[in-house]
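Chemist: Okay, predicted coordinates and the sequence, questions at the end:
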Amino acid sequence: MLPTATVAIASPWASRSLTLPPLGNLDAYISAVNRMPLLTLEDEQGAARRLRDHNDLEAAGQLVMSHLRLVVSIARQYLGYGLPHGDLIQEGNVGLMKAVKRFDPEQGVRLVSYAMHWIKAEIHEY
């Protein structure tokens, strides 16, 4: 049995535990990712500051979980190269985590714009 990922995230999801199905069922994973709520600009900046200033892993999880649909969208663009969709998503997730770690909310750009480069770069490395 494949493991599942459970992440408890605070506002804006207010005491809701998010569980992603195992990657063995890619359609269920994509469906769950598409149901994840997006962060507002204020929530995104607040979470990024908490991560940067206090190394708040819950804030990092919130940023990653809210941007997983971006990874799925970008990975879909590379399906024509004959690579497995699940592998492309996994590599993109690594790029997203790198982007979240390096993101500076004071630069005046949204995480989605910054993360796109890191996600594509990680997929290209694959």
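Modeler: Sure thing, it's come through.

Chemist: Every contact and neighbour count from this point should use C-alpha atoms.
Modeler: Will do.

Chemist: surely residue 98 meets residue 118?
Modeler: Yes - the criterion here is CA atoms under 8 Å, and residue 98 meets it with residue 118 at 6.9 Å.

Chemist: between the two, who's got more neighbours?
Modeler: A direct count of neighbours by other CA atoms under 10 Å for residue 98 and residue 118 places residue 118 higher, at 21 against 16.

Chemist: for residue 92, what are its contacts?
Modeler: Contacts were defined as CA atoms under 8 Å, 6 or more residues apart in numbering; by that measure residue 92 touches 71, 72, 74, 75, 118, 119, 120, 122, 123.

Chemist: Against that first model, consider the following:
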Amino acid sequence: MIENEAVTAARDFAFSEGPVWSVQFAQTKPGLTNAYLANLAAKWKPLMEEAKRRNVIRGYRILVAPPAHRDDWNVMIVVEVESMAALDGYSERMAELAAGLDRPEGRSQECAQFRELLGMKLVREVFLK
């Protein structure tokens, strides 16, 4: 029996693919880091907890660090999903959850008073073999 080339190639990788993380980098406005985190705790965290409960996401983290320079981030928000496929329809599912929690859309505009969003990346976790 001839082995499928894709299967053989996959076995040759030094890693296996894991979950996908959405990573946002934010820089809070001077003196507003605590206010931004309080806003996330009050309005964003309940949505993330419901998304986790309904298996829309696997988890989330908020990381805080001193900026390395004046244009650097100081708050990193990461949200973990099962795979790239889990992102299909993600925005719609999150909007439905937000509506169910009586959360109007527009968190980005609301958060803009506290921070500037510097960028976002989708990254995949890998597990070394």
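Modeler: Everything's here; your move. The shown structure was predicted, so the numbers you read here are calculated from the model rather than taken from an experiment.

Chemist: Send over the TM-score of the superposed chains.
Modeler: The TM-score (TM-score structural alignment, normalised by the length of structure 1) is 0.26; 58 aligned residues with a CA RMSD of 4.4 Å.

Chemist: mind putting the contacts of residue 92 of structure 1 in TSV, secondary structure and distance to residue 57 of structure 1 included?
Modeler: Conversion of these to TSV gives the following (DSSP: H, G, I helix; E, B strand; the rest coil; distance: CA to CA, whole Å):
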residue	secondary structure	distance to residue 57 of structure 1
71	helix	20
72	helix	23
74	helix	25
75	helix	25
118	helix	20
119	helix	20
120	helix	24
122	helix	22
123	helix	24
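
Chemist: Dump these into JSON lines; add distance to residue 26 of structure 1 as well.
Modeler: Listed next are the contacts of residue 92 of structure 1 as JSON lines, based on distance: CA to CA, whole Å:
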{"residue": "71", "distance to residue 26 of structure 1": "13"}
{"residue": "72", "distance to residue 26 of structure 1": "11"}
{"residue": "74", "distance to residue 26 of structure 1": "15"}
{"residue": "75", "distance to residue 26 of structure 1": "13"}
{"residue": "118", "distance to residue 26 of structure 1": "22"}
{"residue": "119", "distance to residue 26 of structure 1": "19"}
{"residue": "120", "distance to residue 26 of structure 1": "20"}
{"residue": "122", "distance to residue 26 of structure 1": "20"}
{"residue": "123", "distance to residue 26 of structure 1": "18"}
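
Chemist: Residue 71 of structure 1: neighbouring residues, count only.
Modeler: With neighbours defined by other CA under 10 Å, the count for residue 71 of structure 1 comes to 26.

Chemist: Could you identify the longest helix within structure 2?
Modeler: Once structure 2 is assigned using DSSP state H, the helix that runs over the most residues is helix 90-100.

Chemist: Oops, could you answer that again for structure 1 instead?
Modeler: Assignment by DSSP H; longest helix in structure 1 turns out to be helix 85-102.

Chemist: Of all the residues in that helix, which ones are buried?
Modeler: If you call a residue buried by 16 or more other CA atoms under 10 Å, then helix 85-102 of structure 1 has these buried ones: 86, 88-101.

Chemist: one step back: list just the nearest of the contacts of residue 92 of structure 1 to residue 54 of structure 1.
Modeler: Within the set of the contacts of residue 92 of structure 1, residue 118 lies nearest residue 54 of structure 1; the separation is 23.1 Å, counting by CA to CA.
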